[in-house]
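Trainee: sequence-free structure coming up:
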């Protein structure tokens, strides 16, 4: 593969290294990605944020990585891939800039594996409590957990159901760090 035709991507894994479940050492995950022929592989923290260069479509890359993880680690995890070039738009479209500045760990960007249901935010808002706010921008969901996410009724299962496919979330600090790593 020539690196000139490769695109820079971000893969987000859902539910790894949480509470002792779906353990994946990042060095091993980077080696696994390199073994797929992906280049310039980098990870950020233990929650499964991978930057890489490769050829392919989002769905093909998602399937390739999910299959490799299942084979190598024995875990079935949701993989959501986006072009790195799209990442700055998420930052620009953040509907909660004040909360992001004051409570960056309580503002979450949610990305779905497939096209987001057009009414996902509206339907999720019905479950919002304790000052929670939800907004939808292009292919992203944004949630401000004003009182934290621990006791929220907006659970991963509910997110998946109302979005129409698996969703993974990243807090504002992680969103900014991924953007910084893109350069």
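Mentor: Good, I have the coordinates. Just so it is clear, the model here is predicted, and its values are computed rather than measured. Residues are numbered from 1 along each chain as shown.
Trainee: only C-alpha atoms for contact and neighbour calcs from this point on.
Mentor: Will do.
Trainee: what's the burial count for residue 99?
Mentor: If you count neighbours by other CA atoms under 10 Å, residue 99 ends up with 16.
Trainee: quick one: contacts for it?
Mentor: Going by CA atoms under 8 Å, 6 or more residues apart in numbering, residue 99 touches 106-107, 144.
Trainee: relative to residue 58, which of those residues is nearest.
Mentor: residue 107 (25.2 Å; CA to CA).
Trainee: for the top helix by length along the chain, what is the distance to the chain centroid?
Mentor: When the chain is scanned for its longest helix (criterion: DSSP state H), the result is helix 58-73. In terms of CA atoms, centre = their mean, to the nearest Å, the centre of helix 58-73 is found 15 Å from the chain centre.
Trainee: presented hereafter is structure B, for comparison with structure A:
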């Protein structure tokens, strides 16, 4: 059994894809996940499972659609992966507000060539850094004002993506540590 974190994209946003956290916990427990905890109302779930992360993500996606009528992408990281993501913190020296510092989680490792084609100057004052399967984005003028959104990266890289601010990332790691 390993601790894992499921990141559901687009739940409880703008009145769409409504999922109550008690129902979400019950759904995951019904799939055999243990010690299920949710964080906030935006689709962050920490649990223990012997299933591979990709398999867990697919099962959660399918159960959400079948049981709750909600079709959203789900990305899963292990506690170890999330710890490495937090440890990397490549923009930590410039990111002074955790609410404006995003981690964009990708469903697969992107082609470095496509990321290198993005001209950083075009997006200033926002700054980004790619590490592994994540892209870190510092948005000093606010998350709502950045053009470096999860959908930007998703279209550019041809992967599924979702983002969480630094405060949420560190809280999820804390919950995973139990």
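Mentor: Perfect, I can see it now. All figures in this text were calculated on a predicted structure; none of them were measured in a lab.
Trainee: any idea what the TM-score comes out to?
Mentor: With the length set by TM-score structural alignment, normalised by the length of structure 2, the two chains reach a TM-score of 0.91; 177 aligned residues with a CA RMSD of 1.7 Å.
Trainee: got the residue ranges for the helices in structure 1?
Mentor: Using DSSP H, helices in structure 1 cover 26-35, 58-73, 87-92, 97-102, 120-125, 156-163, 172-182.
Trainee: quick one: the last one aligns where in structure 2?
Mentor: It stands for helix 172-182 of structure 1. Mapping helix 172-182 of structure 1 onto structure 2 (TM-score structural alignment) gives residues 166-176.
Trainee: in the matching stretch, what's buried?
Mentor: Using 16 or more other CA atoms under 10 Å as the test for burial, stretch 166-176 of structure 2 gives 166, 168-170, 172-173, 175-176.
Trainee: ok, now which ones touch residue 172 of structure 1?
Mentor: Here residue 172 of structure 1 is in contact with 100, 104-109 (CA under 8 Å, 6+ apart).
Trainee: same question for residue 144 of structure 1.
Mentor: 96, 99, 106-108, 132-134.
Trainee: quick check: most distant residue from the centroid of structure 2.
Mentor: Relative to the centre of structure 2, and counting by CA atoms, centre = their mean, the farthest-placed residue is residue 121 at 25.6 Å.
Trainee: residue 100 of structure 2 versus the residue mapped onto residue 35 of structure 1 from structure 2, what's the distance?
Mentor: Under the alignment (TM-score structural alignment), residue 35 of structure 1 pairs with residue 30 in structure 2. Going from residue 30 of structure 2 to residue 100 of structure 2 by CA to CA, to the nearest Å gives 35 Å.
Trainee: likewise residue 136 of structure 2?
Mentor: 11 Å.
Trainee: of the two, who's got more company?
Mentor: Neighbour count, other CA under 10 Å: between residue 136 of structure 2 and residue 100, residue 136 has more, with 26 against 22.
Trainee: before we move on, the earlier item: counting neighbours, which of the contacts of residue 172 of structure 1 comes out on top?
Mentor: Greatest neighbour count in these, by other CA under 10 Å, goes to residue 107: 31 neighbours.
Trainee: structure 2: which residue goes with that one?
Mentor: In structure 2, residue 107 of structure 1 lines up with residue 101, judged by TM-score structural alignment.
Trainee: state the distance from the nearest residue to its match once chain neighbours are set aside to residue 11 of structure 2.
Mentor: Once flanking residues are discounted, residue 101 of structure 2 sits nearest to residue 138: 4.6 Å by CA to CA, 6 or more residues apart in numbering. Distance, residue 138 of structure 2 to residue 11 of structure 2, by CA to CA: 23 Å.
Trainee: alignment lookup: the residue nearest to residue 101 of structure 2 to structure 1.
Mentor: In structure 1, residue 138 of structure 2 lands on residue 144 (TM-score structural alignment).
Trainee: quick one: average offset of the match of helix 172-182 of structure 1 versus structure 1, please.
Mentor: Its matched residues in structure 1 lie on average 1.0 Å from stretch 166-176 of structure 2 after superposition (mean CA distance after the TM-score superposition for structure 1).
Trainee: what sits against residue 147 of structure 1?
Mentor: Taking CA under 8 Å, 6+ apart as the test, what residue 147 of structure 1 contacts is 106, 130-132.
Trainee: which among those residues gets closest to residue 160 of structure 1?
Mentor: Nearest member of these to residue 160 of structure 1, counting by CA to CA, is residue 132, at 17.9 Å.
Trainee: what do we get in structure 2 for that closest one?
Mentor: Match for residue 132 of structure 1 (TM-score structural alignment): residue 126.
Trainee: the nearest residue to that match once chain neighbours are set aside: how many residues sit nearby?
Mentor: Nearest non-adjacent residue to residue 126 of structure 2, counting by CA to CA, 6+ apart: residue 139, 4.8 Å away. By other CA under 10 Å, the residues close to residue 139 of structure 2 number 25.
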